[in-house]
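Q: this one's sequence-less:
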């Protein structure tokens, strides 16, 4: 069999084009529609098309590209340089692209990018001030630590890495404020708006406060507005940190010996402010504790003056104290149910005696001024009494001076009430009863110092305490029962007044009257507020405890069971909160006082003849 071969008609699938076919294919490809990416077009070209042709499609695409893409350092640098070159074209029509540029992640980039970005930021704010709110807000938001960044913030102080990341933010803000004066109001509004919610973790609030105080360092003109804002925000923390819960934590905490706690050493000057004493467990109380620690350190650095201080430093300290005194009058004095924030003024006044005098004088002028509302005058009396009783740094002469002034005012009031036959209404005589209670409180609290010598006893006799306690307005009736009982014990011991008959008569008046199913109670006591009651926060207490006076019972008081001595109860509104202060027992004031209770307290706070 022979084999025949022949050429088949099948052509190869890899046939080649002729030169004519190749040219035809290129022409077809060139005529097809192609879409270039925003990256290829670039920012400058996109803006040019929008400006010249009115087509904003490319600008919108580029804004989306900036928000969604992971850009390299080279790409970011190129975009920033393009933006700086066309900054005058970025009018209000390009708000989306500007917001995208201001939102770029730039603070962790190279120094070249940070410098270029800073220059662009300044240029855009100067050229178009309508972008100030957006730009400042984009800067301030970097001040807020993440919820999971607690390890980077120890007691309100950032780690070195975190601080390095924050420096360019503050540098940009500093240059913006220097170049654009109208940015000051915008910055204050942004800081207030971005302030963390009070239930945020403690390191978030403290970290934000760190940046706010940092702003004051390079722009002192913000001192008054910033400190006012900070005090207002801390008041929110204070009223939402239940004092009773903090008190329970303090009493039920670690069962370490008192000696170990007493001699515990704190490194106040350490940069990281790490404290061996654990803070309170309540989350809001913990945030308040750390924030107050930062405020105390800030004020200590600003107001502490020594012999080597310059005239400028002294002037700065005095100016800051005047600001704080004004803020106390404007923010703290009218505030209700605060527990710890008012210790800011307590600490500052401990730095210089002149500050204490100015503080007491402000309060006393409020009390004497009949044009001031009764509530504010009542609050000022509470501050005077509590400050004189608790401030260890005050000389006894200050206590004596204000005791004399308070009793003089009270006697004048009694004379006027006798002349006009004024009734003993609590509402009508609120300031008088507040002043009387302040006198009783001071004498009971500082009895040891005020009865140390015959000269001191002669001074107490000159106050005519018997007339004050037994006048027709009957101030003991509206005074806190523990205060009244302690005062009665001291005055009977030194034969200054005999108040126990009045106390017993008042106790009978306080019995409820029952009408069928209704029960009528007599008038309550004056709503009392001793603002400098024991400080319960643990970390920041290191700035308070050395200047704070705890109650020491008078040695002349007999039959006092020291194991049953408790803190002065505080009352504001309807709250009843006990405190450990070894002064006045934590009964329920005198709402339902019975004769047996009166006799029991009598045994605790006076000595027999």
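A: Arrived safely. Note that the structure is a prediction, hence the values are computed from the model and not measured.
Q: Going by C-alpha atoms from here, please, whenever you check contacts or count neighbours.
A: OK.
Q: could you measure the residue nearest to residue 342 when sequence neighbours are not counted against residue 174, distance?
A: Spatial nearest neighbour of residue 342, excluding adjacent residues (C-alpha to C-alpha, 6 or more residues apart in numbering): residue 332 at 6.6 Å. Distance of residue 332 to residue 174, given as C-alpha to C-alpha, to the nearest Å: 30 Å.
Q: Looking at those two, which one has more neighbours?
A: Neighbour count, other C-alpha atoms under 10 Å: between residue 332 and residue 174, residue 332 has more, with 20 against 14.
Q: So the more buried one is in contact with residue 340, correct?
A: No. Residue 332 is beyond contact range of residue 340, at 10.7 Å (criterion: C-alpha atoms under 8 Å).
Q: buried residues in stretch 539-558?
A: 539-544, 547-551, 553-554, 556-558 (16 or more other C-alpha atoms under 10 Å).
Q: ah, wrong one, I meant stretch 163-173
A: 166, 168, 169, 170, 172, 173.
Q: would you turn the residues you listed into CSV with secondary structure and distance to residue 104?
A: Listed next are these as CSV, based on DSSP: H, G, I helix; E, B strand; the rest coil; distance: C-alpha to C-alpha, whole Å:
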residue, secondary structure, distance to residue 104
166, helix, 15
168, helix, 14
169, helix, 13
170, helix, 17
172, helix, 14
173, helix, 16
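Q: dropping in the other structure now:
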């Protein structure tokens, strides 16, 4: 009872201090502000006083005035939650909830304060502690309370998500921020996505914001930071040929990207375990469609999609293949040529590398792709390779997939119904334009499996690379296979490699000793 009376007395004093400002007597008010302004370590007594005052303020929200009590509000909104113990945080969060829901004037500032505490204040000591046991415990204490408070506010204020979404996006750390700080911010965004607030704010917004930040890091790394394989190596011998340059700045950005990719994949795994993968996958596909797909030669972010599909190969895996195919084949949506060519490159690389994909999905998708190519051939065309880049990209994609998957598909009679020969014997001459190494490997396997019959209609000059360059060259048609091996070590080892088909593991239908020349095979 004594404690109860003491708290009531403090509450009365706090209320009087707030009201005294209007009377021109600010002494007690200034003392209250000072209690909120403690920046150093608090003694037990100081901490107890802070908690008592916060509880008193929660009971006096009605008398707080945005103009008269500006200093007090600034002090509270500026509080660093990462330096307080749980019982202080509980008192602070209760006050913030009551204040934010009492008057629209305090709403945005309350949300800003909560989102700012997604990560600790930037300092060397705070960054070092984040991955220590004490730092991990502190992170859980803070983020749990931040998220719970956001949920409480949004449940009371239905329009809160409209304000919260831009605040979360705007406060995301810059790509130059420390890796640990960026990771803890993204981790909390993903925690929010899994909470009830994810339904209120929208999974699409949160997922898109994370993907966009991943893309920004990819762009910062740049294609020049990737060491290319030896030019003498064929396209099927480069799985170990790509690597990042050993430059400090590049490695630093790659490490950040790797950490964020790991967090995102962990989140997807959790969603799958909780029956939420389909819901999140829709948001992921939408984000991918409008960001990653048009990012020039993205080498990393697409593996988030790859891993998501491995968690549900039939539904998500099939949906992604259909998405790529539709972007490529559907001209009515007004997709630019470069987007459609990018989509079919993604399709080819995905169908080739996804070890988890069912054979039926691969065969049906290839059939649809080849049917589109055959329909294209049936229309009257000028024999100008550059005018038919889309067609050549599509046929090259089909050949590339068959190079990886031909042997495992041989048991299905549908593969022998593919209109492969009808297309490559057409006057558009795709074997002359597509990448020579793909043409040669495709023909070598097709001969070994009797997938086509040699024809005199195909001349021995089909492998002129100049034609391939005319159709987009090394920049687009020749070399862009987005799911070539992932160069991010942590993400690759844990999430990608177990689901990934390397060329060295492809079962080929011919022996190593077999000598083969594409020019000889396709006739004189």
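A: Perfect, I can see it now. Predicted, not measured: the structure shown is a model, and the values here were computed from it.
Q: Can you list the residue ranges for helices in the stretch 401-550 of structure 1?
A: 430-445, 447-450, 454-462, 465-469, 475-478, 481-493, 500-509 (DSSP state H, counting those that start in this stretch).
Q: could you redo those as a markdown table and give each row distance to residue 376 of structure 1?
A: Below are the helices of the stretch 401-550 of structure 1 laid out as a markdown table (distance: least, C-alpha to C-alpha, whole Å):
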| stretch | distance to residue 376 of structure 1 |
| --- | --- |
| helix 430-445 | 9 |
| helix 447-450 | 28 |
| helix 454-462 | 28 |
| helix 465-469 | 23 |
| helix 475-478 | 19 |
| helix 481-493 | 22 |
| helix 500-509 | 27 |
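Q: any chance of the ones you listed in a markdown table, plus mean neighbour count?
A: A markdown table is the format used below for these (neighbours: other C-alpha atoms under 10 Å):
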| stretch | mean neighbour count |
| --- | --- |
| helix 430-445 | 26 |
| helix 447-450 | 18 |
| helix 454-462 | 14 |
| helix 465-469 | 18 |
| helix 475-478 | 25 |
| helix 481-493 | 25 |
| helix 500-509 | 16 |
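Q: so which of the ones you listed gets nearest residue 411 of structure 1?
A: The closest approach between residue 411 of structure 1 and any of those, judged by C-alpha to C-alpha, belongs to helix 465-469 at 6.9 Å.
Q: just the strands in structure 1 please.
A: 153-154, 157-158, 513-515, 518-520, 570-572, 575-577 (DSSP state E).
Q: Look up the closest residue to the aligned residue in structure 2 for residue 303 of structure 1, ignoring the ones flanking it.
A: Matched by TM-score structural alignment, residue 303 of structure 1 corresponds to residue 272 in structure 2. Counting by C-alpha to C-alpha, 6+ apart, residue 311 is the residue found nearest to residue 272 of structure 2 once chain neighbours are left out, at 6.8 Å.
Q: quick one: that neighbour and residue 269 touch, right?
A: Yes. With contact defined as C-alpha under 8 Å, residue 311 of structure 2 counts as touching residue 269 (7.3 Å).
Q: quick one: whichever residue in structure 1 pairs up with residue 300 of structure 2 and residue 326 of structure 1, what's the gap?
A: Counting by TM-score structural alignment, residue 300 of structure 2 corresponds to residue 340 in structure 1. Residue 340 of structure 1 is 18 Å from residue 326 of structure 1, where distance means C-alpha to C-alpha.
Q: now swap in residue 299 of structure 1 and tell me
A: Taken as C-alpha to C-alpha, the span from residue 299 of structure 1 to residue 326 of structure 1 is 15 Å.
Q: Who has more neighbours out of the two?
A: Ranked by neighbour count (other C-alpha under 10 Å), residue 299 of structure 1 and residue 326 place residue 299 first, with 19 against 15.
Q: could you list every residue that touches the more buried one?
A: Counting by C-alpha atoms under 8 Å, 6 or more residues apart in numbering, residue 299 of structure 1 makes contact with residue 348.
Q: Residue 218 of structure 2 now?
A: 257, 298, 299, 300, 301.
Q: Kindly recompute the last result at 10 Å.
A: 212, 253, 254, 257, 292, 295, 296, 297, 298, 299, 300, 301 (C-alpha atoms under 10 Å, 6 or more residues apart in numbering).
Q: Now distance to residue 23 of structure 2 too, for the residues you listed, in CSV please.
A: Compiled in CSV, the contacts of residue 218 of structure 2 are given as follows (distance: C-alpha to C-alpha, whole Å):
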residue, distance to residue 23 of structure 2
212, 52
253, 56
254, 59
257, 56
292, 60
295, 61
296, 64
297, 66
298, 64
299, 65
300, 63
301, 60
